[in-house]
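Peer 1: this is the structure alone, sequence omitted:
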């Protein structure tokens, strides 16, 4: 890649320590109205990025369209990057059991639980990486259940020419309004697509504005009803959905954050250096522009920076002008 191919990212968040700006996080974002109009943008929101796990709600829509039926808590886990708690793993195992398959049928990568507390508890019990503990196991369990529903092969459900990835590509392209011209492999083994932030914001808007009972709305409603399944205790995505009524949120590795409000306005952002710590603070100024009550966002915008055990600075999102 040459320099002129780098996206034109802009400053989105800063960390201060004492009187100095210690670090600056660059990135791009797009916030849109329910009808697709631009509310605010920064950087280059039209550049292609990999949304990583923020694709999971769209993949869940594709599976529902292919005939998958799950109760709301299990559907939320299918769209989750869960922390690997006992509840998360038991729910993924139930999706498998109800479909008549076993954890050994999973084809996702192995890992320790993603949540800090969950991982420590897991290690204290002397356990190592497993596919069920990995944060994408809910999605993969649902993928297997979808294959069983349709009589599709189980062993090859990650192959590009398998019917399931084919359906997923069609739905992702439809919801984002973009052709899938760049395709790679995500950390868990599923396909990941190069998409613009504007396209991803468009897709998340469709999830919350779809008619009740449609696959799009079922996914959005399940995630909002069970935010603890979408991430976990102590995770900012779960906390934000609990704090703001009707808000839908999904993060992704490498500094990805997607948010849609109940009114259909939506936000997509990417932190250019992939840093997770700046993801939520960078989102807050855009959410304020979108009309979210500032009091509800206070815990997410100004994160303390410590020196000697005492606050000496903060990590905060930079204000955005309309």
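Peer 2: Structure received. Keep in mind it's a predicted model, so treat the numbers as computed, not measured.

Peer 1: switch to C-alpha atoms for all contacts and neighbour counts from now on
Peer 2: Will do.

Peer 1: which of the helices or strands spans residue 90?
Peer 2: When secondary structure is defined by DSSP states H and E, residue 90 falls within helix 86-99.

Peer 1: contacts for the helix or strand following that helix?
Peer 2: With elements assigned by DSSP H and E, the helix or strand that comes after helix 86-99 is helix 116-124. Residues from elsewhere that reach helix 116-124 (CA atoms under 8 Å, 6 or more residues apart in numbering): 83-85, 112-113, 128.

Peer 1: does residue 41 touch residue 27 like I think?
Peer 2: No: Residue 41 lies out of contact with residue 27 (CA atoms under 8 Å); the separation is 10.6 Å.

Peer 1: and the two? Which one has more around it.
Peer 2: Taking residue 41 and residue 27 together and counting by other CA atoms under 10 Å, residue 27 has the greater number of neighbours (27 against 23).

Peer 1: mind listing what the more buried one touches?
Peer 2: Counting by CA under 8 Å, 6+ apart, residue 27 makes contact with 9-12, 42-43, 269-273.

Peer 1: rerun that using 7 Å as the cut-off
Peer 2: Going by CA atoms under 7 Å, 6 or more residues apart in numbering, residue 27 touches 9-12, 43, 270-272.

Peer 1: now rank these by neighbours and give me the top one.
Peer 2: Each of these was scored by neighbours using other CA under 10 Å; the highest score is residue 270's, at 34 neighbours.

Peer 1: okay, and that one sits in which element?
Peer 2: Under DSSP H and E, the secondary-structure element containing residue 270 is strand 266-271.

Peer 1: ok, second structure coming up, stack it against the first:
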């Protein structure tokens, strides 16, 4: 099957661009709705951080380190590098007897405007704690310490990554067809859109036992702390706030998005083929409206889907539209 038309950009009465992609909504029994090819193989990128955090919780490492819901939200986060993120990650590392140099995620300028301005004006360089994945890596370090394993926890054959791969394959119900190196240097395992949606359905309706408790804790942490999962001005944070705890959403690089809807037992996975964030944010917003989790007139829906696109003078220049029958 080919990619489906998901989102269109219209300008001056003409369709200017089209975002194609694949979407699957699943429950415990399988696919509920789908657009495009459910078997399309992708890298989930950061959308699967709650899966990567499963061994942290299941192993007992999180409890042994005294981690709370804020820590678990940061383990699932692609954060802005604001003070609310960096101070918490720094304190987390300090509590482990570790510091920034123990991270293996690399450094980049934060997306948070205030922290970026502070660094620029002070002539201070960003450190690895500013990396949007530093919370995930603090989780990896916590698990590494619990396992008494070596320092290079992002290596594919390290016990941490072997545990992540096992969890990933178990919750997707698939054997990973390959792996690539993510922006934060950790391995990212490939799966189908259907497999990723199946994994999210498991988080939406967790079972009993160690895994179910871990899945529930991670989702509850994301819902309790949307500001830590992304940050101000970010789609993940703004959508979760707008839905008031009814669903968790998480983006990944190259236009991947997942959704977890506990009240309906639904898991959502989508990938926009062109890798464009605009299309992915509009598509996940359209799905939340489709499922009755957001009202069409809500300001967050207007921001990411229905509102006019404006130029630098504030003039309305175009609009995004749902393409064809998406979502039906």
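Peer 2: Thanks, I have it. Here the structure is a predicted model, which means the values were calculated and not measured.

Peer 1: which of the contacts of residue 27 of the first structure are retained in the second structure?
Peer 2: Of the contacts of residue 27 of the first structure, the contacts whose aligned counterparts also meet in the second structure (both residues aligned by TM-score structural alignment, their matches' CA atoms under 7 Å) are 9-12, 43, 270-272.

Peer 1: tabulate those residues (TSV), appending distance to residue 103 of the first structure.
Peer 2: Rendered in TSV, the data for these read as follows (distance: CA to CA, whole Å):
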residue	distance to residue 103 of the first structure
9	41
10	43
11	43
12	41
43	42
270	33
271	34
272	35
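
Peer 1: looking at those, which is nearest residue 148 of the first structure?
Peer 2: Checking those against residue 148 of the first structure by CA to CA gives residue 270 as the nearest, at 35.4 Å.

Peer 1: could you report the separation of the closest one from residue 209 of the first structure?
Peer 2: Distance, residue 270 of the first structure to residue 209 of the first structure, by CA to CA, to the nearest Å: 23 Å.

Peer 1: just the contacts of residue 27 of the first structure now: which is nearest residue 74 of the first structure?
Peer 2: Each of these was scored against residue 74 of the first structure by CA to CA, and residue 270 proved nearest at 27.8 Å.

Peer 1: what does residue 45 of the second structure correspond to in the first structure?
Peer 2: Residue-level alignment of residue 45 of the second structure against the first structure, with TM-score structural alignment as criterion, gives residue 52.

Peer 1: its match reaches residue 192, doesn't it?
Peer 2: Yes: using CA atoms under 7 Å as the test, residue 52 of the first structure is close enough to residue 192 to be in contact (6.3 Å).

Peer 1: in the longest strand seen in the first structure, what counts as buried?
Peer 2: Ordering each strand of the first structure by length in residues (DSSP state E) puts strand 20-32 first. Taking 16 or more other CA atoms under 10 Å as the basis for neighbour counts, the residues of strand 20-32 of the first structure that come out buried are 24-32.

Peer 1: neighbours of the aligned partner of residue 313 of the first structure in the second structure, how many?
Peer 2: Using TM-score structural alignment as the criterion, residue 313 of the first structure maps onto residue 318 of the second structure. The burial count assigned to residue 318 of the second structure is 19, neighbours taken as other CA under 10 Å.

Peer 1: chain neighbours aside, what residue packs nearest to residue 318 of the second structure?
Peer 2: residue 11 (4.3 Å; CA to CA, 6 or more residues apart in numbering).

Peer 1: counterpart of that neighbour over in the first structure?
Peer 2: Looking across to the first structure (by TM-score structural alignment), residue 11 of the second structure lines up with residue 17.

Peer 1: ditto for residue 167 of the second structure
Peer 2: In the superposition onto the first structure, residue 167 of the second structure corresponds to residue 171 when matched by TM-score structural alignment.

Peer 1: hmm, back to that, got CSV for the contacts of helix 116-124 of the first structure, with distance to residue 201 of the first structure and neighbour count too?
Peer 2: Below are the contacts of helix 116-124 of the first structure laid out as CSV (distance: CA to CA, whole Å; neighbours: other CA atoms under 10 Å):
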residue, distance to residue 201 of the first structure, neighbour count
83, 25, 29
84, 27, 30
85, 29, 23
112, 31, 21
113, 29, 28
128, 37, 13
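
Peer 1: with distance to residue 102 of the first structure as added columns, please give the residues you listed in CSV.
Peer 2: Below are the contacts of helix 116-124 of the first structure laid out as CSV (distance: CA to CA, whole Å):
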residue, distance to residue 102 of the first structure
83, 21
84, 18
85, 19
112, 19
113, 19
128, 19
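
Peer 1: those: which two are farthest apart?
Peer 2: Across the contacts of helix 116-124 of the first structure, the longest distance by CA to CA is 15.0 Å; it joins 83 and 128.

Peer 1: what's the single longest helix in the second structure?
Peer 2: With secondary structure taken from DSSP state H, the second structure has its longest helix at helix 209-224.

Peer 1: quick one: list the elements packing against that one.
Peer 2: Contacts of helix 209-224 of the second structure with other secondary structure elements, assessed using 3 or more CA pairs under 7 Å, 6 or more residues apart in numbering; DSSP states H and E, are made with helix 54-58, helix 69-75, strand 248-252.

Peer 1: wait, which of these is closest to residue 160 of the second structure?
Peer 2: Comparison of those against residue 160 of the second structure by CA to CA identifies helix 54-58 as nearest, at 8.0 Å.

Peer 1: what do we get in the second structure for residue 291 of the first structure?
Peer 2: The equivalent of residue 291 of the first structure in the second structure is residue 292 (alignment by TM-score structural alignment).

Peer 1: mind checking how far its match is from residue 243 of the second structure?
Peer 2: Shown here: residue 292 of the second structure relative to residue 243 of the second structure, a distance of 10 Å by CA to CA.
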